[in-house]
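Visitor: A structural model of the following input is requested.
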Amino acid sequence: LVDGDLVVWDTLAIAEYLAEQFPELHLWPRGVPERARARSVCAEMHSSFAALRGACPMNIEARLPQVGALALRDQPGVRADLQRLTGMWQQLLAEHGGPLLFGRFSIADAFFAPTVMRIRTYELPVPPEVAGYIESLCAAPGVKAWIDGALAEHDFRAFEEPYRLGRD
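Guide: Sure thing, here's the model as predicted:
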């Protein structure tokens, strides 16, 4: 993020900076316990889920269900990451009534948007309430604009996508 002479390069620091610059948007949940929880799940996203990230590179426009099935079959870390994510999301959705993690769009949802794209791309199996969360997040205006922008790029690079021979 570049704001005048200020450059902020870490995702979590960018989120904090934006929340401070635009307090009226309530980018973090309003309650102290909910904000603490949201910050915790963002920190976990920021530092975890390496197996899923490594096995399933993010690509919004691809559909790679066979790769997802192999990753789940062959990589216990991917299974563990998916189980942790879906369990966390189920708990937050139940606690806050959905359709998003803290009831309404927050920084936590923005942090998980790339992971949601991985789940969609690789068609990883999720419980129905998590599938509903994924659809709600993808329909959120900012996320939808991000998806639409990515789809408009048509930026296929074979060396970055070892599982695809060409465009789907």
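
Visitor: From now on I want contacts and neighbour counts done on CA atoms only, so please keep to that.
Guide: OK.

Visitor: quick one, what contacts Gly98?
Guide: 92, 104, 133 (Cα atoms under 8 Å, 6 or more residues apart in numbering).

Visitor: Tell me where the chain has helices.
Guide: For the chain, applying DSSP state H gives helices covering 11-21, 32-47, 50-55, 65-74, 76-96, 107-121, 128-139, 141-153.

Visitor: most packed of those?
Guide: A comparison of these by mean neighbour count, using mean count of other Cα atoms under 10 Å, puts helix 107-121 on top with a mean of 21.

Visitor: elements contacting that one?
Guide: helix 32-47, helix 128-139 (3 or more Cα pairs under 8 Å, 6 or more residues apart in numbering; DSSP states H and E).

Visitor: Now the helices of the chain in a markdown table, please, with extra columns for distance to Asp5.
Guide: Formatted as a markdown table, these follow (distance: least, Cα to Cα, whole Å):
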| stretch | distance to Asp5 |
| --- | --- |
| helix 11-21 | 14 |
| helix 32-47 | 26 |
| helix 50-55 | 33 |
| helix 65-74 | 42 |
| helix 76-96 | 37 |
| helix 107-121 | 24 |
| helix 128-139 | 33 |
| helix 141-153 | 26 |
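
Visitor: now the other sequence, so there's something to compare against:
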Amino acid sequence: MSATLTISSKNYSSWSLRGWLLCKLAGLEVTEQVVPVDADSRAELLLLSPSVRVPRLTHDGVEVWDTLAIAGYLNEVFPEAGMYPADPKARAHCRSITGEIHSGFFNLRSALPMNLHSQFKSFKVFAGARPDIDRIEEIWGDCLARYGGPFLFGATPTIADAMFAPVATRFTTYDVALGEPAAAYRDTIMAWAPMQEWITAAKAEPVEMQELEVEF
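Guide: Alright, predicted model coming up:
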């Protein structure tokens, strides 16, 4: 079955990263179709047309966009991949926190945009983003304590790890101070083999785009 994943910049696009990681978790090999990131494609990045939504998965004649929709589709088509925890209670917990990161944390998103090319030491974090950072630390710490790590729901990564992965890059880029459990989890995500593959490709991209006011 052929599969295509439409994505945007690997350096800047947190949602593209999530969709790509979900495909990796499912074991689905995809051909990447890249939407260019420049001023002329701003309308595309603002998702004005379903044909340019990123990420968008095209698989076996089906088109799916929005990361949670992609996650649900892949979990149905590849149930053996174990994208959600096997235990029903843990699975419900996983769905809850993935929904939370999908729909919230707006101050964090705007204050610390994803940028894998750069690293800022002693970055002054906007005070409004601090409650978001604290909540993410709470989520990570709770999961690690309950399920034993090193990933959020135990020994193997799940949809939750794919959804929180861009946050780990933000905390690295902007040198955000974290407690020991959260810092260890950040490092686990940054060292995860699919993440290393994505980061290598991101750093090979030219840095030519203007910063956008919207996360994409």
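
Visitor: which one of the helices and strands packed on helix 107-121 of structure 1 lies closest to Cys56 of structure 1?
Guide: helix 32-47 (15.1 Å; Cα to Cα).

Visitor: quick one on the thing from earlier: so which of the contacts of Gly98 of structure 1 would you say is closest to Ala110 of structure 1?
Guide: Arg104 (11.4 Å).

Visitor: Please name the residues that touch that closest one.
Guide: Gly98.

Visitor: Look at Gln75 of structure 1 and say how many residues are nearby.
Guide: 13 (other Cα atoms under 10 Å).

Visitor: quick one: it from Ala69 of structure 1, how far?
Guide: Computed as Cα to Cα, to the nearest Å, the Gln75 of structure 1 to Ala69 of structure 1 distance reads 10 Å.

Visitor: overlap in contacts of those two?
Guide: With Cα under 8 Å, 6+ apart as the test, Gln75 of structure 1 and Ala69 reach no residue in common.

Visitor: coming back round to it: out of the contacts of Gly98 of structure 1, the closest to Lys144 of structure 1 would be?
Guide: Among those, and counting by Cα to Cα, the member closest to Lys144 of structure 1 is Tyr133, at 13.8 Å.

Visitor: Map that closest one onto structure 2.
Guide: Alignment note: Tyr133 of structure 1 maps to Tyr185 in structure 2; criterion TM-score structural alignment.

Visitor: go on, Pro29 of structure 1?
Guide: So, by TM-score structural alignment, Pro29 of structure 1 is matched to Pro85.

Visitor: What's Ile97 of structure 2 aligned with over in structure 1?
Guide: Under the alignment (TM-score structural alignment), Ile97 of structure 2 maps onto Val41 of structure 1.

Visitor: Next: Trp140 of structure 2.
Guide: Under TM-score structural alignment, Trp140 of structure 2 pairs with Trp89 in structure 1.

Visitor: follow-up on the earlier one: dump the helices and strands packed on helix 107-121 of structure 1 to CSV, plus distance to Phe111 of structure 1.
Guide: Shown next, in CSV, are those (distance: least, Cα to Cα, whole Å):
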stretch, distance to Phe111 of structure 1
helix 32-47, 6
helix 128-139, 11
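
Visitor: Run a quick neighbour tally on the closest residue in space to Leu93 of structure 1 that isn't next to it in sequence.
Guide: Nearest-residue entry for Leu93 of structure 1: Leu101, 5.2 Å, with adjacent residues in sequence omitted and distances by Cα to Cα, 6 or more residues apart in numbering. Leu101 of structure 1 sits with 26 neighbouring residues when counted by other Cα under 10 Å.

Visitor: Next, find the distance separating Leu101 of structure 1 from Arg30 of structure 1.
Guide: 13 Å.

Visitor: and what of Ala80 of structure 1?
Guide: Relative to Arg30 of structure 1, and taking Cα to Cα, Ala80 of structure 1 is found at 31 Å.

Visitor: and if you look at Glu153 of structure 1?
Guide: Distance from Glu153 of structure 1 to Arg30 of structure 1, by Cα to Cα: 36 Å.

Visitor: ditto for Leu100 of structure 1
Guide: Taken as Cα to Cα, the span from Leu100 of structure 1 to Arg30 of structure 1 is 15 Å.

Visitor: Over to Gly68 of structure 1?
Guide: Counting by Cα to Cα - Gly68 of structure 1 and Arg30 of structure 1 are separated by 37 Å.

Visitor: if I line the two up, what does the residue nearest to Leu93 of structure 1 land on in structure 2?
Guide: Under TM-score structural alignment, Leu101 of structure 1 pairs with Leu152 in structure 2.
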